[in-house]
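1. Got a predicted structure here, sequence first:
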Amino acid sequence: MKTIYVKPKDVQRKWYLIDAKGKALGRVACRAASIARGKHRFFYVPYHEVGDYVIIVNAEKASLSGNKSQNKLYYRHSGYPGGLKVENYEKLVTRLPSSPMEKAVRGMLPRGPLGNKLYSNVKIYAGWEHPHQAQQPETLEL
């Protein structure tokens, strides 16, 4: 049996819409990363960008189980000595509503140039409005 090989420029890409309202943050991020990577396709190879575009709406309304909204911490560093900044999920969502979803999806993609390209195919919005109506995205249920 011959291996099927499709060049990235020959791939027909689709657009998918995921509504994160009331859904678990990690499950939405995992599904979005998998689709952006192309793992749902039969000609998937880990070293090419053969995935689809993903739009995530209502990212700020994604849910967390248990006490994670108070206990889950996000770290960043200013680059200066003693410049470590720490904030929990609730404070981060009030400051940057779509940031936890962005960090979750980004963490599930590979590192390096391929991961950067794949992440550019994921569009995340805090509310319901998004500028991609012309692409006629297909709604995904989790």
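-> Sure thing, it's come through. Bear in mind that the values here come from a model prediction, so they are computed numbers and not experimental data.
2. from here on, contacts and neighbour counts on C-alpha atoms
-> Will do.
3. His48 touches Lys9, doesn't it?
-> No - His48 sits out of contact with Lys9 when judged by CA atoms under 8 Å, with a separation of 10.2 Å.
4. Same drill for those two, tell me which one is more crowded.
-> Applying other CA atoms under 10 Å to His48 and Lys9 shows that His48 carries more neighbours, namely 14 against 9.
5. in what helix or strand does the more buried one lie?
-> Counting by DSSP states H and E, His48 is held by no secondary-structure element, helix or strand.
6. need the contact list for it.
-> Residues in contact with His48 (CA atoms under 8 Å, 6 or more residues apart in numbering) are 8, 114.
7. Quickly note the distance from it to Leu114.
-> Using CA to CA, to the nearest Å, His48 is found at 8 Å from Leu114.
8. Nearest to the spatial middle of the protein, which residue is it?
-> Val105 (3.3 Å; CA atoms, centre = their mean).
9. one more structure, for comparison:
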Amino acid sequence: MDVLSYKTVSANKATAKKEWVVIDAEDQTLGRLASEVAKMIKGKHKTNYTPHIDCGDNVIVINAEKIRLTGKKWNNRVHFRHTGYPGGQRFVTPRQMMEKAPRSVFENAVKGMLPKNRLGRALFGNLHVYAGTEHPHVAQQPKEVKL
């Protein structure tokens, strides 16, 4: 007779059930939506979540240019990067980022919420962000998710 009435299930690459999901970002708040997307990419919403395995879903985000920031964050928030050369600090606001590449604002928000290691870089490949309503992943038959 079994002493335990349950067994711990750990997913691996072969048993992970990865799905394709479409999320509409129109009129959604950036941080709230990015945290939900990061959870889905990592797989934390699944019962067989395993921290060291890529068991999350592939997420397609459409209408990324219609994302919303509260308050004065469009002009007052500053994103920082460094070129690697002396004096190579570069600063940019979300408004400037949106003008140059509309999807980069959302991608940076999600990337900051993923682990900073090999797995995090692999998980980031499961995120597909598009500025408009069209995406080239129709063959994967993604299901629409309302958040």
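-> Looks like it came in fine. Everything numeric here is computed off the predicted structure, so don't read it as measured data.
10. And for the aligned residue in the second structure for His130 of the first structure, nearest residue in space, chain neighbours not counted?
-> Counting by TM-score structural alignment, His130 of the first structure lines up with His135 in the second structure. Nearest residue to His135 of the second structure, sequence neighbours excluded (CA to CA, 6 or more residues apart in numbering): Ile62, at 7.5 Å.
11. The first structure: which residue goes with that neighbour?
-> In the first structure, Ile62 of the second structure lines up with Val57, judged by TM-score structural alignment.
12. wait, that match sits on Ala20?
-> Yes - using CA under 8 Å, Val57 of the first structure is in contact with Ala20, at 6.2 Å.
13. So the two - more neighbours on which side?
-> Neighbour comparison, Val57 of the first structure and Ala20: the larger count goes to Ala20, with 26 against 22 (by other CA under 10 Å).
14. Aligned counterpart of that one in the second structure, please.
-> Using TM-score structural alignment, Ala20 of the first structure lines up with Ala25 in the second structure.
15. Contacts only, for that match.
-> Counting by CA under 8 Å, 6+ apart, Ala25 of the second structure touches 33, 61-64, 66-67.
16. Helices of the first structure, residue ranges please.
-> Along the first structure, the segments classed as helices by DSSP state H run 25-37, 68-71, 89-95, 99-107, 113-119.
17. Let me know the distance separating Ile35 of the first structure from Val28 of the first structure.
-> With CA to CA as the criterion, Ile35 of the first structure and Val28 of the first structure are 11 Å apart.
18. swap that for Tyr125 of the first structure, sorry
-> Distance, Tyr125 of the first structure to Val28 of the first structure, using CA to CA: 13 Å.
19. go on, Leu17 of the first structure?
-> 11 Å.
20. Ok, Lys7 of the first structure next?
-> Between Lys7 of the first structure and Val28 of the first structure the computed distance is 28 Å (CA to CA).
21. okay, those two: which has more neighbours?
-> For the pair Lys7 of the first structure and Val28, the greater number of neighbours falls to Val28 (23 against 10), based on other CA under 10 Å.
22. And the nearest residue to that one once chain neighbours are set aside, how close does it get to Pro113 of the first structure?
-> Spatial nearest neighbour of Val28 of the first structure, chain neighbours left out: Ala20 (6.5 Å); criterion: CA to CA, 6+ apart. Going from Ala20 of the first structure to Pro113 of the first structure by CA to CA gives 27 Å.
23. likewise Asp10 of the first structure?
-> Distance of Asp10 of the first structure to Pro113 of the first structure, computed by CA to CA: 20 Å.
24. next one: Lys21 of the first structure
-> For Lys21 of the first structure, the distance to Pro113 of the first structure - CA to CA - is 31 Å.
25. Looks like Ala64 of the second structure contacts Glu107 (just checking).
-> No - contact criterion CA under 8 Å: Ala64 of the second structure and Glu107 do not qualify, at 9.4 Å.
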